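Asker: Below are the sequence and a predicted model; questions follow.
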Amino acid sequence: MLQYAIPAFLVLGLALVFVNSSAKTLAIFAWNCFIKPFTGHKDVAAGQQGALESFYKGQANIYDRTRATLLKGREQALATTAAELRKKHDLVWVDIGGGTGWNIEHMTTNYLPISCFKAIYLVDLSPSLCEVARKRFAEKNWKNVHVLCIDAADFTPPAGSSVDLFTMSYSLSMIPTYYAVIDRLSTLLGKDGLVTVIDFYVQSHATLTAKSTTMGGELLRHVNWFSRTFWRLWFEFDRVYLDSARRDYLEYRFGTIKSVNCRNTRLGGIPYYYWIGCDKDRSTNILQRANALATESPYLSPQNELVVGDEDAANNTLAIRSKGYDAALVNMQRNFPAPSFFYQTEIWRIFYNQELPKYHQFANQYIYAFTWEDPREDKNILQFKPSDTVLAITSAGDNILSYASMDAPPKRIHCVDLNPCQNHLLELKLACLRVLPFEDMWKLFGEGKHPKFQELLTTKLAPHLSSHAFQYWHKRGHASFTGKGLFDTGSSRWAIRLAHWVFAISGVSPHISALCEAKTLDEQWSVWEKSLRPCLSNPIVAKVLVGNPIFLWKALGVPVEQTSMIEGGMLKFVIDTFEPIIKRSLISDDNYFYYLCLKGCYAANNCPDFLTKHGHANLAKRKGALDGIRIHTDEINEVVKRLNPGSVNHAIVMDHMDWFPKDGNAAREEIKSLHHALTEGGNVMLRSASQKPWYLSVYEEEGFTTRPAAIRESGTSIDRVNMYASTWVCTKKGAMESLKI
């Protein structure tokens, strides 16, 4: 068996780079972990306790010094758990397989002080590890921490006590009767209690199909065949079992609050996860909440309540139901937990099944890190009222937050985007508005950089993010908010990079700063005309780069269908876009769209409304300011047909109908759905690359009147972006129209 230890020494050699330990410590670690398991050495009685003691007895005193590199994720899991706990005093915590007590010391030192806990129980089956823990707690004179050297399945709290927190740090994979322990935990967990598990795992997509609506995130969940096979065999030598059934059963017995999949890149990419769950019946009316809290209706509850277990009511189902309602109903019939969305603190994010192929086209990234459309024009044209319900495309969420930050905002805003990552970005902004001070908001979304993003994510933002969004930002957040920052992320970053490359090659970069610092329109025009216009109007730049269909889609998100609608050619379109802007709006203080692209960040006096102190105060301090926002991850057509008829006052669909094929079938289906959802006199506001888009006739055929809010003529601008040739308002017939066009 010693031949299996050879690769172990290779791993140990790599570990030397990362573990600051003495040679003696490393030798003890190597003997107990890589050699002793294969020698047949037996120095204690048989059985699980004997096996554990045989493995840990010789290394108990060096355990903590040799596990920092191997047992990743513990700090983040404990920080996230502390943030998610609803109760913050008189807590009862049970650390299953707590070993030396490291978890307890780390939690109470960094996140929740020891005074928050009524009692802490460390449960472990290894006498040697328990002895180390006792010494650790005795030195700190902690009277409310108790070390129990017993089987986890035998743990019983004092009479009348329920448990607020169970943690299992790299112990679930070592418990033979894991199903009995998990069942035991589910019976002892308090109503608002949490279960947190950190462990190694291996799993493939093939085992996830039936779980996709419950597990709360699949990013990095799949482990390839070689890694699954290698790590499973490797860890089994030390009686650590990575079979997926353990995690599957955990997620079956509890509702998922957070689920994060990671790789230990320092040690060969070992897969590990941390997961936070709760009583899967935490809500006594889960089906009602499916429509009420994660609703796809503009109202707070369904028209007819459905009581769990009422067969007559079940047969008389609602005419309009959310997809989340349907998924929760199916899960309950199978005794599965509800989808993870229903265990979250916030009600913003609507259920979606991330396994559907339509979500995979975006390669787990958003296109836009900022929103191009001008919300000032939206508000001027549509004249929002506090009684309005608005539906709008999410994009980067800046316009959504502009509407919500008004002094008298619409009562409900439905945000729709098929790209889950665009909605992850908006969800992050909402979470930050909920808990962070203005200074942190500005660093994150004004400057695009924050050195402590990961710390904020786990300690502040986690309770206000869905599991899907949390996992996304857990993986990508550090890279997104360091280096070049947030605004150099997303597919659209290539357009900005290209512009800066062109400026550098053309030698006009110094003039860009002058343009962004100009104090008057005359000064701005002078810089443009003398230095920048010749560069941007170069036919090669316009035709070869900006006119390239691949670049337009990958960098700007402009599909071929929309490109074909541009009249007069790409060069004319470029000139007609930029030149009028120079005459209309100062880049330095009234055009944050182009300022951001040219400077890479916003300025305090030139930024989206939610980043102004007034807008931030309206969103962060006004009671209920964020509660009317709902985030839908789907096509517009799929969302609006589930809304109550006549419930939407304004739908802002940006330019997305330019993307539809000209046979008109897809456009007609969406327009019919919009007509059904809009109130009489309700409006669809759209922008287009064409002065008169072809689908306007379809609107008219389906019961709308159409009128231009603005049409761009050569030499004129229609808003501060001027990227579109026209803006149109289509009004559902049947009522007085009162728009300022």
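Answerer: Thanks, I have the structure now.
Asker: from here on, contacts and neighbour counts on C-alpha atoms
Answerer: Fine.
Asker: How many residues are close by the closest residue in space to residue 595 that isn't next to it in sequence?
Answerer: Spatially, and ignoring its direct neighbours in sequence, residue 595 is nearest to residue 587 (5.7 Å; C-alpha to C-alpha, 6 or more residues apart in numbering). If you count neighbours by other C-alpha atoms under 10 Å, residue 587 ends up with 25.
Asker: Residue 500 too?
Answerer: Residue neighbour count, defined by other C-alpha under 10 Å, stands at 18 for residue 500.
Asker: Name the helix or strand for it, please.
Answerer: In this structure, residue 500 is located in helix 493-506 according to DSSP states H and E.
Asker: I'd like to know which elements that helix is packed against.
Answerer: Under the contact definition 3 or more C-alpha pairs under 8 Å, 6 or more residues apart in numbering; DSSP states H and E, helix 493-506 sits against helix 533-536, helix 549-556, helix 592-599.
Asker: returning to that earlier point: I'd like to know how far the residue nearest to residue 595 sits from residue 515.
Answerer: The span separating residue 587 from residue 515 equals 7 Å under the rule C-alpha to C-alpha, to the nearest Å.
Asker: Comparison target below:
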Amino acid sequence: MGKTLAMELQRHRGQPGAGNPITRSVVRKGAGVAHRLLDHAFALAFRGLVYAQIWEDPDVDMDALQIRPDSRVVAIASGGCNVLSYLVADPESITAVDLNTAHIALNKLKLAAAQGLPDYAAFHRFFAQADSPANIAAYRAHLAPMLDEPTRRYWEGRDLIGRRRIGGFSKGIYKRGLLGNFIGVAHLLAKLYRIDLAQILAAPTQEAQRAVFERELAPVFDKRFVRWLTDQPAALFGLGIPPAQFDALAGDQRMAQVLRRRLEKLACDFPIEENYFAWQAFSRGYARDGDGPLPPYLQAGNWDAVRARAGRVTVLHANFTEHLATLPDASRDRYVLLDAQDWMTDTQLNALWQQITRTARPGARVLFRTAAQPTLLPGRVAPDLLDRWTYHPQASAGFTARDRSSIYGGVHLYELRA
């Protein structure tokens, strides 16, 4: 692990950060020293901005959740793209919950922008282009006065290398954060191996996309250095993958081969003109001409709906299970867990599903993702809890196949039994 990192981890254990909810969620009690050091390292990294764009497909989510005008959604916030996109489906309310204060600040900024920027052009420039000096002027004039003090302090504060965080929207916010840095390293490796990633984006057909992938990208995963690098759990912190999830993702295989298959799906299984995740991966942003694919909340046709309904979203810095424990019985009906359960112990899983089941209204739906393909609940969640829910395996397989982000092995849908 290295002496410097070990000293840093020891320093944090004796400070208030040792009680940080992210640390409590990630660090595996009872694991060996090496595993716990890795867990602490991930927890430290995860306290800053991880995802400027969330990597779950909101179109798949909305199809799976079947959001209705009376739906009350509770979702892990992450980068906020999905939370704002769900507004297109017209729910009654959305509560966006996250342990990461940077993600809380990003969600609040996006909601303020939807309500406070003068028009769609300004909103598009702020989040779809996200690299214009005009965004800083827009922030000062329209957004800063709308933000609460902690959120404003976050955006006007400085990151670890002294840059004002709001400045990311004048220089390319999608190049920042753990994921942005990870993609940047991948682009650097591509240059070292003389691969032009823009070829994927310029491919006129899916057949051409696959030809570029097989010719340019696939051979990289056979390189000795790449195989070694991807076998290091810390190397994938930038994907938001903690060490426990790394083990589930790899299984009995070399991680390089797992990542090759996921990248192949991203590069080949969907037309480039429909997959904004591919644009993020291969260009570190959205299409510059303004005609490329965008998340639902950033699409011009959805602007009026997102603007009008942004007030229905409540953003909370809280643990998901603990938040549910504060709610009345049978008061919510849509739950979005992202991949958080991959991090959880059996005790945490059971506590979560106890609260989901207690707060669920008739017809409630739970959607989550897993690094590996199978659902992880059987054998881990108590039968008396799990038996109250119906798993939809065929629908889940279809949602997995359609998820354009291509990162996850499984997308899973459960529905409360009548």
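Answerer: That came in fine, so what should we check first? Bear in mind that the values here come from a model prediction, so they are computed numbers and not experimental data.
Asker: ranking the helices and strands packed on helix 493-506 of the first structure by burial, who's on top?
Answerer: Neighbour counts averaged per stretch over these are highest for helix 592-599, at a mean of 21; criterion: mean count of other C-alpha atoms under 10 Å.
Asker: Distance to residue 355 of the first structure for the helices and strands packed on helix 493-506 of the first structure - can I get that in TSV?
Answerer: Listed next are those as TSV, based on distance: least, C-alpha to C-alpha, whole Å:
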stretch	distance to residue 355 of the first structure
helix 533-536	43
helix 549-556	23
helix 592-599	34
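Asker: and residue 565 of the first structure, which of those is closest to it?
Answerer: When these are ranked by distance to residue 565 of the first structure, counting by C-alpha to C-alpha, first place goes to helix 549-556 at 12.9 Å.
Asker: can you list contacts of the helix or strand just after the closest one?
Answerer: Scanning forward in sequence from helix 549-556 of the first structure, with DSSP H and E defining helices and strands, the next element found is helix 560-563. Residues external to helix 560-563 of the first structure that are found in contact with it (C-alpha atoms under 8 Å, 6 or more residues apart in numbering): 549, 553, 658-661, 689.
Asker: quick one: which of the residues you listed is most hemmed in?
Answerer: Going by other C-alpha under 10 Å, residue 658 tops these with 25 neighbours.
Asker: which residue in the second structure lines up with that residue?
Answerer: Using TM-score structural alignment as the criterion, residue 658 of the first structure maps onto residue 342 of the second structure.
Asker: Looking for the alignment partner of residue 586 of the first structure in the second structure.
Answerer: Counting by TM-score structural alignment, residue 586 of the first structure corresponds to residue 271 in the second structure.
Asker: number of nearby residues for that match?
Answerer: For residue 271 of the second structure, the tally of surrounding residues (other C-alpha under 10 Å) stands at 19.
Asker: so what's the residue nearest to it when sequence neighbours are not counted up against?
Answerer: With C-alpha to C-alpha, 6+ apart as the measure, residue 206 is the residue that lies nearest to residue 271 of the second structure, at 5.8 Å, once sequence neighbours are left out. Taking C-alpha under 8 Å, 6+ apart as the definition of contact, the neighbours of residue 206 of the second structure are 268-272.
Asker: can we see that at 10 Å?
Answerer: 200, 212, 267-272 (C-alpha atoms under 10 Å, 6 or more residues apart in numbering).
Asker: sorry, back to before: just checking, which of the contacts of helix 560-563 of the first structure belong to helices?
Answerer: Among these, DSSP state H puts 549, 553 in helices.
Asker: For residue 264 of the first structure, state which of the contacts of helix 560-563 of the first structure is nearest.
Answerer: Where those are concerned, and distances follow C-alpha to C-alpha, residue 264 of the first structure has its nearest neighbour in residue 553, at 34.7 Å.
Asker: Can you verify my assumption that that closest one contacts residue 492?
Answerer: Yes: counting by C-alpha atoms under 10 Å, residue 553 of the first structure sits close enough to residue 492 to count as a contact (9.2 Å).
Asker: Show me whatever sits in contact with both of those two.
Answerer: Each of residue 367 lies in contact with both residue 553 of the first structure and residue 492 under the rule C-alpha under 10 Å, 6+ apart.
Asker: the strands in the stretch 101-250 of the first structure, which residues?
Answerer: 117-123, 145-148, 163-169, 189-200 (DSSP state E, counting those that start in this stretch).
Asker: Kindly report the same for the stretch 301-450 of the first structure.
Answerer: With strands called from DSSP E, counting those that start in this stretch, the stretch 301-450 of the first structure shows them at 389-393, 412-416.
Asker: before we move on, which element is the most centrally placed residue in the first structure in?
Answerer: To find the centre residue of the first structure, average its C-alpha atoms and take the closest one (C-alpha atoms, centre = their mean): that gives residue 469, at 1.4 Å. Taking DSSP H and E as the definition, residue 469 of the first structure sits inside helix 467-480.
Asker: In that helix, which residues are buried?
Answerer: Of the residues in helix 467-480 of the first structure, 467-475, 477-478, 480 count as buried by neighbour count, 16 or more other C-alpha atoms under 10 Å.
Asker: for it, packing partners?
Answerer: In this structure, helix 467-480 of the first structure packs against strand 254-264, helix 420-435, helix 453-456, with contacts taken as 3 or more C-alpha pairs under 10 Å, 6 or more residues apart in numbering; DSSP states H and E.
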